[in-house]
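Trainee: structure of the sequence below:
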Amino acid sequence: MARATVIGSGPNGLAAAVALARAGYAVEVLESAESVGGGVRTEQATLPGFVWDVCSAVHPAALASPFLRAFGIRDRIDWIVPEISYAHPLYDGRAAVAWHDIERTADALGADGRAWRALLRPLVRRIDGLVDFTGDALLRVPSDPVTAVRFGLRMLEQGTPLARSVLRTEAGAALLSGVLAHANAPLPSLSGAAAGLLLAAHGHAAGWGYPRGGAQRIADTLVADLEAHGGGVRTGEHVRDLATLDWGDPTQGDLLMLAGSPRLALTHPGIPSRYSRALRAYRYGPAAAKVDFALDGPVPWANELVGRAPTVHVAGTRAEVLESENAVARGTVSDRPYVLAVQPSVLDDTRAPAGQAVLWSYIHVPAGSQLDATELVTRQIERYAPGFRDRVLASRAVPASAREMLNPSEIGGDVFGGAFTIRQAFRRPVLSPTPWRTPMPGVYLASASTPPGPGVSGMAGWHAARTALHDADAPASLEELFA
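Mentor: Model prediction:
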């Protein structure tokens, strides 16, 4: 039986491991941390009974992922799909709300309702074609070219100053700007538009779901399937140099899957100089500074609807969102930063003791920043939830400079596996129709630094495994693996 060694137990590493184990490989996953999951880990912290997601908390790409759908993730885990995908508090107690139902969202936006429908309804209706186009390498012919062209045109519109002419009300402009800012890129920009439009479409399609009990459920479910097919995971195994790793014999069909930063491939003794130069040219981007809050009750939002939304973009007007994101691009942090906040306990009573609540949050910061964001986040939330500060029982700050210790693939605190730019959408991390394949025999890249990039979908791991199986003359489809 051929062996497969997977380095990294995040969702992509585990997706590759599950696929290869089901295809007949003897699979071993090596994880540097003491627990499995990488970007989908959950732990108790701050105070007893408060349960936190270490990295990713809400998963817009998960329920639409072809790999996770074939795996049956919705049937294996108790998913919460909120009625409100995300909310954006405004001043004077108002708020803009993206309901799961696109018609309800548009109706609430008044004068911008027609524009919201025109912008997103065609993408929502063809969500499978959109997921196929954005979920693979871009150097190929898409299965749904009409949707790909439509998405490209909308991206050009929203990624330039033309966007100001589309959504003109304060609520509509802020609601879309908040989701575009997820890209941690200058705004307006093509990359921000691409990421935001995809996320907004997911919000009206399968929804912005998350597992009851925490993101760890995703990792645990994948590990259970891996073990059921003969594979296993070893934690506390931090591989820093491939030259010291006995991963098998590629001439006998053994595989090595790298589900972390491509920088690890640079330590392979047989790496060609041209490929080495290409990997060294790959760039990481701005970072995230995280703050977890344990609260004695729900966040006291001035607007009741915001209190019902698990995901909240705390950012003010469109102008304030742009100022915050462009400040990070200039190497600074705004006094009123864009805060991505998640309050899972509004719908999941397993996250905090009865009557109490958790709030997960982060702001964007320059790479390697040592900023403790606690006060910035607290002040920003207080603007829309007076009395929030008094609800805090405990908090924990994780500056960008410390994120790499939690997850070695987050270079400098970059949670996306590489700067999210249009250039690197094509060169991720190299320009190739099959960027998961390396020139070293039997070695493949299987992380968010390969297409489709960030997001809890498992698709980068699946593409890597599929490429390896094809190279071994053992082509497999998702239908065959999960029959």
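
Trainee: contacts and neighbour counts: CA atoms only from here.
Mentor: Noted.

Trainee: list the contacts of the nearest residue to residue 40 once chain neighbours are set aside.
Mentor: Leaving aside its chain neighbours, residue 40 sits nearest to residue 215 (4.9 Å; criterion: Cα to Cα, 6 or more residues apart in numbering). Shown in contact with residue 215 (Cα atoms under 8 Å, 6 or more residues apart in numbering): 40-42, 53, 56-58.

Trainee: reformat these as a markdown table; add neighbour count and distance to residue 231.
Mentor: As requested, the contacts of residue 215 are exported to a markdown table (neighbours: other Cα atoms under 10 Å; distance: Cα to Cα, whole Å):
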| residue | neighbour count | distance to residue 231 |
| --- | --- | --- |
| 40 | 24 | 20 |
| 41 | 23 | 20 |
| 42 | 23 | 22 |
| 53 | 22 | 26 |
| 56 | 20 | 25 |
| 57 | 27 | 27 |
| 58 | 25 | 28 |
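
Trainee: quick one: the residue nearest to residue 40 and residue 41, what's the gap?
Mentor: Taken as Cα to Cα, to the nearest Å, the spacing of residue 215 relative to residue 41 amounts to 6 Å.

Trainee: and the strands in the stretch 301-450 of the chain?
Mentor: Taking DSSP state E, counting those that start in this stretch to define them, one finds strands in the stretch 301-450 of the chain at 311-314, 339-342, 357-365, 392-398, 443-445.

Trainee: same for the third one, what does it pack against?
Mentor: When you say that, I think you mean strand 357-365. In terms of contacts (3 or more Cα pairs under 8 Å, 6 or more residues apart in numbering; DSSP states H and E), strand 357-365 is packed against strand 51-53, strand 287-295, helix 318-329, strand 339-342, helix 374-382.

Trainee: next, the structure of the following sequence, for comparison with the previous one:
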Amino acid sequence: MGADAVVVGSGPNGLMAAVMLARAGREVLLLEAAERFGGGLRSAELTLPGHVHDLGATVMAMALASPAFRELDLKGVEFAHPPVVAAHPLDGQPAVLVHRDVRRTAEGLGRDGAAWTATVGAAVRAGLPLVELLLKPLGPWPARPMTFARAARFGLGAALPATTFARGAFRTERARALIAGMSAHSMLDLRAPISAGYGLTLAVLAHLVGWPVVRGGSQVLADALVAELRSLGGEAVTGHRVRRLSELDAPIVVLDVTPRQLLAMADLPGGYRRRLERYRYGPGVFKLDWALDGPVPWRDPAVASAGTVHLGGTLEEIALSEAEASAGRVSPRPYVLLVQPYAADPTRGGHTLWAYCHVPHGSRADVTDLVEAQIERYAPGFRDRVLARHAMGPAELEAADPNLVGGDIGGGLASLAQFARRPVWSPAPWRTPLPGVFLCSSSTPPGPGVHGMGGWQAARLALRHR
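Mentor: Next up is the predicted model:
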């Protein structure tokens, strides 16, 4: 195709790889099968005209913390922060609130405030160098002995199941529920090793950089990356699906795809193919978007100021819900992750809202009523505010973005085994056995999230290869 490098797929990792290669002077061609760039960074009017909804990612903590995004310093992207980072309502008592300030958050946890400061607060004091270490699990690392020491202390708790960590570190229902809600972002059974690590990382990010949204919708971030690529002389094309690698003719090919797509696209060496075939995908999600005639009528008014809300009750309730999804069953009282973009960004055409719950991989169950019942539990009268709704189960999500295999928005099971081999065990898992071909999706380290680090690592290896 006449380019020095071809990037297939325009999710955040593919976009990052394309920009990094173009900045290094390569002639880059970006190919996207969909009609709009972005993958999980797309926005659309899903419910009513003028109401902007994000199809995938909305909350952008990882983007602010990512070394790759901080290096880019993109223009035209504004991150909007809600007054409260996150809220966790509980029955019969005030909601637990997460603020940017560690001390203020700890005060809301009562007798567990000191424990929050000693665990999450200690990691926050380590600052962004610790987060960089987590986002570059296989290096390259800066020579910072103190950061490694702090990471080792952080890792002792992070390696535990969330249930074990919560019960060992905290005494109150409030603090245990809070860490459960954070850890359930992992889509793991909370009794599984390292599930606490995901919750602790998100808690640290809440205090270090916040959990903002992109003003105007996540599509703005994707479009800014495409604009940066084009300003560097790169070409970006939508509506072009690559089915086989033999269609491409470039010394560097970077693929923002998961193992299942790569298996279909290329004739791979037998050993590598067998390892990819063993790659496991996780539970799916069922996502709902709403257009409302006003804000959600939360029983505790403080929740209205939160950008993200975790609904599911106590540690025990959330752990049961996540265990059922991991075991292939639909929970009758699912953990619900809800985002109120209007708490930070009033430019999206009114009160737009989205939420999802975890369901078995590839599930075809319609759980709209279950999700809305969880919202009604903490916001009586919510359904009366609904002007329109839009539902996407695993099949619809995968149709919108083939990387969401079976509705798995994480690019693969986030288990301990696949943390170490994602998608295969290798000191450089972004490199494939095919000369000049690299993987960069969330199926590579450091995994899911809008951080661009998979693309950053793949581009770095590709440039070294050339």
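
Trainee: got a TM-score for the two of them?
Mentor: Aligned and superposed, the two chains score 0.96 in TM-score terms (TM-score structural alignment, normalised by the length of the second structure); 462 aligned residues with a Cα RMSD of 1.6 Å.

Trainee: next, count neighbours for the spatially closest residue to residue 124 of the first structure that is not a sequence neighbour.
Mentor: Once flanking residues are discounted, residue 124 of the first structure sits nearest to residue 201: 5.3 Å by Cα to Cα, 6+ apart. A count of nearby residues for residue 201 of the first structure, using other Cα atoms under 10 Å, gives 26.

Trainee: return the residue of the second structure aligned against residue 201 of the first structure.
Mentor: Using TM-score structural alignment, the partner of residue 201 of the first structure in the second structure is residue 204.

Trainee: its match touches residue 125, doesn't it?
Mentor: No. Look at residue 204 of the second structure against residue 125 with Cα atoms under 8 Å: they stay out of range, at 9.3 Å.

Trainee: which residue, neighbours along the chain excluded, lies closest to residue 4 of the second structure?
Mentor: Residue 4 of the second structure sits nearest to residue 27 (Cα to Cα, 6+ apart), 5.0 Å away.

Trainee: which residues does the one you found contact?
Mentor: For residue 27 of the second structure, the contact set (Cα under 8 Å, 6+ apart) comprises 3-5, 21, 233-234.

Trainee: now, which of those lie within helices?
Mentor: Judged by DSSP state H, the contacts of residue 27 of the second structure include residue 21 as members of helices.

Trainee: reformat the contacts of residue 27 of the second structure as CSV; add distance to residue 379 of the second structure and neighbour count.
Mentor: Below are the contacts of residue 27 of the second structure laid out as CSV (distance: Cα to Cα, whole Å; neighbours: other Cα atoms under 10 Å):
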residue, distance to residue 379 of the second structure, neighbour count
3, 54, 18
4, 54, 18
5, 51, 29
21, 48, 27
233, 50, 16
234, 48, 23
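
Trainee: tabulate the contacts of residue 27 of the second structure (JSON lines), appending distance to residue 354 of the second structure.
Mentor: JSON lines is the format used below for the contacts of residue 27 of the second structure (distance: Cα to Cα, whole Å):
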{"residue": "3", "distance to residue 354 of the second structure": "40"}
{"residue": "4", "distance to residue 354 of the second structure": "40"}
{"residue": "5", "distance to residue 354 of the second structure": "37"}
{"residue": "21", "distance to residue 354 of the second structure": "35"}
{"residue": "233", "distance to residue 354 of the second structure": "37"}
{"residue": "234", "distance to residue 354 of the second structure": "34"}
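
Trainee: next step: the contacts of residue 27 of the second structure restricted to strands.
Mentor: With DSSP state E as the criterion, strands contain residue 5 from among the contacts of residue 27 of the second structure.

Trainee: neighbours of the equivalent of residue 312 of the second structure over in the first structure, how many?
Mentor: Per TM-score structural alignment, the equivalent position to residue 312 of the second structure in the first structure is residue 315. Neighbours of residue 315 of the first structure under the rule other Cα under 10 Å: 28.

Trainee: so residue 315 of the first structure touches residue 339, yeah?
Mentor: Yes. The pair residue 315 of the first structure / residue 339 is scored as a contact, 6.2 Å apart, by Cα under 8 Å.

Trainee: mind listing the shared neighbours of those two?
Mentor: residue 380.

Trainee: for residue 480 of the first structure, which of the strands of the stretch 301-450 of the first structure is the nearest?
Mentor: Among the strands of the stretch 301-450 of the first structure, strand 443-445 comes nearest to residue 480 of the first structure, with 21.7 Å by Cα to Cα.

Trainee: how far does the closest one sit from the chain's center?
Mentor: In terms of Cα atoms, centre = their mean, to the nearest Å, the centre of strand 443-445 of the first structure is found 21 Å from the chain centre.

Trainee: what's the average distance of that strand to the second structure?
Mentor: Superposing on the second structure and averaging over aligned pairs (mean Cα distance after the TM-score superposition for the first structure), strand 443-445 of the first structure comes out at 0.3 Å.

Trainee: packing partners for that strand?
Mentor: Judged by 3+ Cα pairs under 8 Å, 6+ apart, strand 443-445 of the first structure is in contact with strand 255-258, helix 459-471.

Trainee: which one in the second structure is aligned with the residue nearest to residue 40 of the first structure?
Mentor: Under the alignment (TM-score structural alignment), residue 215 of the first structure maps onto residue 218.

Trainee: do you know how far its match is from residue 101 of the second structure?
Mentor: With Cα to Cα as the criterion, residue 218 of the second structure and residue 101 of the second structure are 26 Å apart.

Trainee: against residue 451 of the second structure, how distant is residue 67 of the second structure?
Mentor: Noted for residue 67 of the second structure: a distance of 8 Å to residue 451 of the second structure, by Cα to Cα.

Trainee: neighbour count winner among the two?
Mentor: Between residue 67 of the second structure and residue 451, residue 451 has the larger neighbour count (other Cα under 10 Å), namely 26 against 20.
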